[in-house]
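Participant: from the sequence below, what's the structure:
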Amino acid sequence: MTDASGADLNTGPAMNPHVTEFLRSFGRETPVDFGGRRADSPSALLSGAARRNKFRLSKVQNNHYVITGGRRVIGGFAVHLTSLPSAEALRASMSLPLAKRHLQLEGLPVPPGAHFDVDHLEKAIAHFKGLTKAAVVKPAASTHGAGSTTGITTEREFRDAWTAAASARRSDADADQRLIVEDHVEGLDVRAFVVGENVVAANARVPLFCIGDGSRTLREQVEEVSARRSAHPLFGKFDHDAWGYAIETGLPLDSRTEKDRVYQLSPGINMRAGGVTVDVTDHMGSALKDLAVAATWAIPGCKAAAVDLLLPDISSVEGATILDVDVQAGFATHHYPWIGSRRQVADALIKKMHENSRG
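Facilitator: I've put the predicted structure just below:
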């Protein structure tokens, strides 16, 4: 028996098979223990990296900083936006249709889709009814990935998704206010952070989960995972009721877990809704890393960006789809992963600014 979202009411939500396979291989490590410390802000991470590289920081206003070395300006940053991207790259990060157009011109794989003004709902529904696959609806520009709904198969779901996407649009004057309708593509969601010619960090973004050990009850395993998440420097900032989610989706909390079964404990991958990350920097195939770099370079003047990918296989470029290239994406998750190695993205950004300043 399933509900309208496709969740199995007796055994819990059906996880994306690509995610399940990935977690069985890479999700068994114990989450990183940060010793109770809290996460540094993006500004603090960049400031620390600048000082480690012997550069001087000057605060201009609020969170805006200028970095100098001797008499030369190295660069600057405001929160996690640095001086590395061009004006065109910044425009593309505020308009997904523009970013996709740049990618398409380079022959790079993007999901089929169309964009619509927010008051053209009926036109968008007509487009949706012509699709042969489930749909995704999302804003052309949003904050923290809000407002995206996947796996839409009915008109009612589409209308609800349209309302959610419209409400999540960025309010910036230069943000694209349109909504996107795309074919739903299944895969593992990976964010690769590219600086210059290299992927300096990559995270698989997954729902909160546990893997059954065959001896404890699910309640016991959920309790352990929830405690670890609450203590995490970054994810612990965002409350998530894993018990409530398990009950809501019909998971048998008081039954012994099935050995090696992956249990989904959050509705999605967004860390504000319970999602976590697994560092995959050393597991990505070289062709996939080349694809991420090519996506960054497809945006004129883009010297550093987060590239969002959907992957059937973490080691192969076959079937890979590029979702977005974002120069405003946060990088703190790479410094504070749930599982795997910490990656010093801030240092890579500072060193790239210095390299550019030398011509």
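Participant: could you use CA atoms for every contact and neighbour count after this?
Facilitator: Noted.
Participant: assumed Ile180 was part of a strand.
Facilitator: Yes: read with DSSP: H, G, I helix; E, B strand; the rest coil, Ile180 is one of the residues of a strand.
Participant: need the contact list for it.
Facilitator: Pro97, Gly113, Ala114, His115, Phe116, Val136, Val137, Lys138, Pro139, Ala140 (CA atoms under 8 Å, 6 or more residues apart in numbering).
Participant: doesn't the third one belong to a helix?
Facilitator: No: according to three-state DSSP, the state of Ala114 is strand, so it is not within a helix.
Participant: next, count neighbours for it.
Facilitator: For Ala114, the count of nearby residues is 14 (other CA atoms under 10 Å).
Participant: what does the second one give?
Facilitator: Counted with other CA under 10 Å, the burial measure for Gly113 works out to 18 neighbours.
Participant: surely it is in contact with Val185?
Facilitator: No: Gly113 lies out of contact with Val185 (CA atoms under 8 Å); the separation is 11.2 Å.
Participant: let's have the contacts of Ile180 in CSV, adding distance to Cys210.
Facilitator: Output for the contacts of Ile180, formatted as CSV (distance: CA to CA, whole Å):
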residue, distance to Cys210
Pro97, 36
Gly113, 34
Ala114, 37
His115, 37
Phe116, 39
Val136, 27
Val137, 29
Lys138, 29
Pro139, 31
Ala140, 33
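Participant: ok, which pair from those is furthest apart?
Facilitator: Distances among the contacts of Ile180 were taken as CA to CA; the most separated pair is Pro97 and Val136, at 14.2 Å.
Participant: run through who's touching the helix or strand hosting Ser58.
Facilitator: Applying DSSP states H and E as the criterion places Ser58 in strand 56-61. Under the criterion CA under 8 Å, 6+ apart, residues Ser47, Ala50, Arg51, Tyr65, Val66, Ile67, Thr68, Gly69 lie in contact with strand 56-61.
Participant: can we see that at 7 Å?
Facilitator: With contact meaning CA atoms under 7 Å, 6 or more residues apart in numbering, strand 56-61 is reached by Tyr65, Val66, Ile67, Thr68, Gly69.
Participant: this one next, for a side-by-side:
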Amino acid sequence: MHAAPEGPVGTFITEQVLPFWDELNEFPLVRSHMRFVLSQLERRGFSVTGFRNIGRVFMHSNRVAGGSFGRLTTLVSDQAAEAAESKWLSRQYFTAAGLPVPTGELFTRDQYDDAARYASSATVPLVLKSDHARHAQGMTFGITGAESFQQPWEAAVHAGQEHAHSEGEVLLEEFLEALTVRFFIIGSAPRAATVRVPLFVVGDGRRSIRALLQASFDHRRRNRALELSIPEITEELVEGADLNAVPARDELRILSRAPAVLRGALPVDVTETISQDLTQLAVDAAAAIPGLTVTAVDVLTPDLDSADEAVVLDVDPRASLRMHRYPAVGTRRLLPGAIADQIRLRARFADRPRETGLLDWDEPE
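Facilitator: Reported below is the predicted structural model:
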């Protein structure tokens, strides 16, 4: 199922991506999320000790001041980390806080018949996804009934089972014609907002979709972060579209619904232009889960100027800063220093829980 070009995604591509296509941001070199964060900690007087297969410990003034395992730091509580592992559990927190979420149901891997009946009775298209998988793995869009349901179901179950904390639970939820916006929240402050534009091509009347995709991917290589994420061109990538089809000249073809960069989505920075009420929705979502000091928040909205029909999808405290620092279009956002400041603030006041105060430093990256 593909969006009509006049829908929110098609309109955004036409107005906010294609005019800048020939001048995609050039970033010949990239650094990893944690390499940036660690360098900022060192600038603030921390020393970092790594332990293989365990993580890192952050020391400050000869005291343990925090640590990390992968991109997950001690700024995130155990409760928050557990809640973020499950989309369904996260949404219980959002709902309790009065925030809008997609309509849907959770099924265990043994409830195939119940899920098929739910899909058959739905009056709107659905999205089928693993409750635990990331990067849109095992996700199928546009489910309209129980026909051809088994293969997507098995893909979602399998994707979930790859996750250490999953038993293969699957979500079926309403498909919304909307833009996927990823916010990055540090402390209680929104630091970046990025639209993840799903895979698309524009026809020239001569080349096939496969050839157009290859040309698109070649063009993206000017941005090293995008180059590292270029996927293999397969029918699965384009959700069953005919790779040999030749789109008409100037015809926009949206080939996927997956908003994952690893599946060809383009990150476009909208931090300065997105509405305040959408930003506040993301801030409220992060605040709804106790101890979620640093996290990405994904929001679906048909309109960047309003939160009227927006819903909160999920949170990800393990999310990389890469798409915000190396966007395809728009301004790069420098965020690791703000994370390091939160760690230093935590270290400074850890033994004085009743003492409050503001940061008295403002170091540039």
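Participant: can I get the buried ones among the contacts of strand 56-61 of structure 1 as something I can paste into PyMOL?
Facilitator: Those of the contacts of strand 56-61 of structure 1 that count as buried under 16 or more other CA atoms under 10 Å are selected in PyMOL with:
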select buried, resi 65+66+67+68+69
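Participant: what residue of structure 2 takes the place of Gly275 of structure 1?
Facilitator: Aligned by TM-score structural alignment, Gly275 of structure 1 pairs with Ala265 of structure 2.
Participant: ok, how many other residues are close to its match?
Facilitator: 23.
Participant: which residues touch the nearest residue to it once chain neighbours are set aside?
Facilitator: Sequence neighbours aside, Pro198 is the residue nearest to Ala265 of structure 2 in space, at 4.3 Å (criterion: CA to CA, 6 or more residues apart in numbering). Residues in contact with Pro198 of structure 2 (CA under 7 Å, 6+ apart) are Ser256, Arg257, Ala258, Pro259, Gly264, Ala265, Leu266.
Participant: report the separation between the second one and Ala116 of structure 2.
Facilitator: What that stands for is Arg257 of structure 2. 22 Å (CA to CA, to the nearest Å).
Participant: which one of these two has more residues nearby?
Facilitator: More neighbours surround Arg257 than the other of Arg257 of structure 2 and Ala116, with 29 against 17 (other CA under 10 Å).
Participant: mind checking the SS state of Ser256 of structure 2?
Facilitator: Assignment for Ser256 of structure 2 (three-state DSSP): coil.
Participant: which SSE is Gly107 of structure 1 in?
Facilitator: Going by DSSP H and E, Gly107 of structure 1 is not part of any helix or strand.
Participant: run a quick neighbour tally on the aligned partner of it in structure 2.
Facilitator: Aligned by TM-score structural alignment, Gly107 of structure 1 pairs with Gly98 of structure 2. By other CA under 10 Å, 12 other residues sit near Gly98 of structure 2.
Participant: also the one 10 residues further on?
Facilitator: When neighbours are defined as other CA under 10 Å, Thr108 of structure 2 has 15 of them.
Participant: list the contacts of the match of Gly275 of structure 1.
Facilitator: Neighbouring residues of Ala265 of structure 2 by CA under 7 Å, 6+ apart: Arg196, Val197, Pro198, Leu199, Pro259.
Participant: for Gln111 of structure 2, see how far away it is.
Facilitator: Distance from Ala265 of structure 2 to Gln111 of structure 2, by CA to CA: 32 Å.
Participant: picking up where we left off before, aligned to the residue nearest to Ala265 of structure 2, what sits in structure 1?
Facilitator: Using TM-score structural alignment, Pro198 of structure 2 sits opposite Pro207 in structure 1.
Participant: what's the answer for Asp284 of structure 2, then?
Facilitator: Using TM-score structural alignment, Asp284 of structure 2 lines up with Ala294 in structure 1.
Participant: that match should be in a helix, yeah?
Facilitator: Yes: the assignment for Ala294 of structure 1 is a helix, going by three-state DSSP.
Participant: burial count for it?
Facilitator: Ala294 of structure 1: 17 neighbours (other CA under 10 Å).
Participant: what does Phe217 of structure 2 give?
Facilitator: 19.
Participant: contact partners for it?
Facilitator: Neighbours of Phe217 of structure 2 in contact, by CA under 7 Å, 6+ apart: Ile230.
Participant: how about the helix or strand hosting Ile322 of structure 1, which residues of structure 2 does it hit?
Facilitator: Using DSSP H and E, Ile322 of structure 1 sits within strand 321-326. Under TM-score structural alignment, the match for strand 321-326 of structure 1 in structure 2 covers residues 311-316.
Participant: give me the contacts around stretch 114-134 of structure 1.
Facilitator: Under the contact criterion CA under 7 Å, 6+ apart, stretch 114-134 of structure 1 has outside partners Gly151, Ile152, Thr153, Ala166, Arg178, Leu179, Ile180, Val181, Glu182, Asp183, His184.
Participant: would CSV of those with distance to Phe22 of structure 1 be doable?
Facilitator: Output for the contacts of stretch 114-134 of structure 1, formatted as CSV (distance: CA to CA, whole Å):
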residue, distance to Phe22 of structure 1
Gly151, 20
Ile152, 24
Thr153, 26
Ala166, 33
Arg178, 34
Leu179, 31
Ile180, 28
Val181, 27
Glu182, 24
Asp183, 23
His184, 19
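Participant: may I ask which two of those residues are separated the most?
Facilitator: Thr153 and Arg178 (21.2 Å).
Participant: any chance you could map the strands in the stretch 101-250 of structure 2?
Facilitator: Counting by DSSP state E, counting those that start in this stretch, the stretch 101-250 of structure 2 has strands at residues 104-107, 126-130, 140-143, 170-174, 179-186, 189-197, 200-202.
Participant: and the helix or strand encompassing Leu89 of structure 2 with strand 311-316, angle?
Facilitator: Per DSSP H and E: Leu89 of structure 2 is located in helix 87-96. If you take axes from the mean of the first three to the mean of the last three CA atoms, to 10 degrees, helix 87-96 of structure 2 sits at 120 degrees to strand 311-316.
Participant: report the mean deviation for helix 87-96 of structure 2 after fitting onto structure 1.
Facilitator: Here the mean offset of helix 87-96 of structure 2 against structure 1 after fitting is 0.7 Å, by mean CA distance after the TM-score superposition for structure 1.
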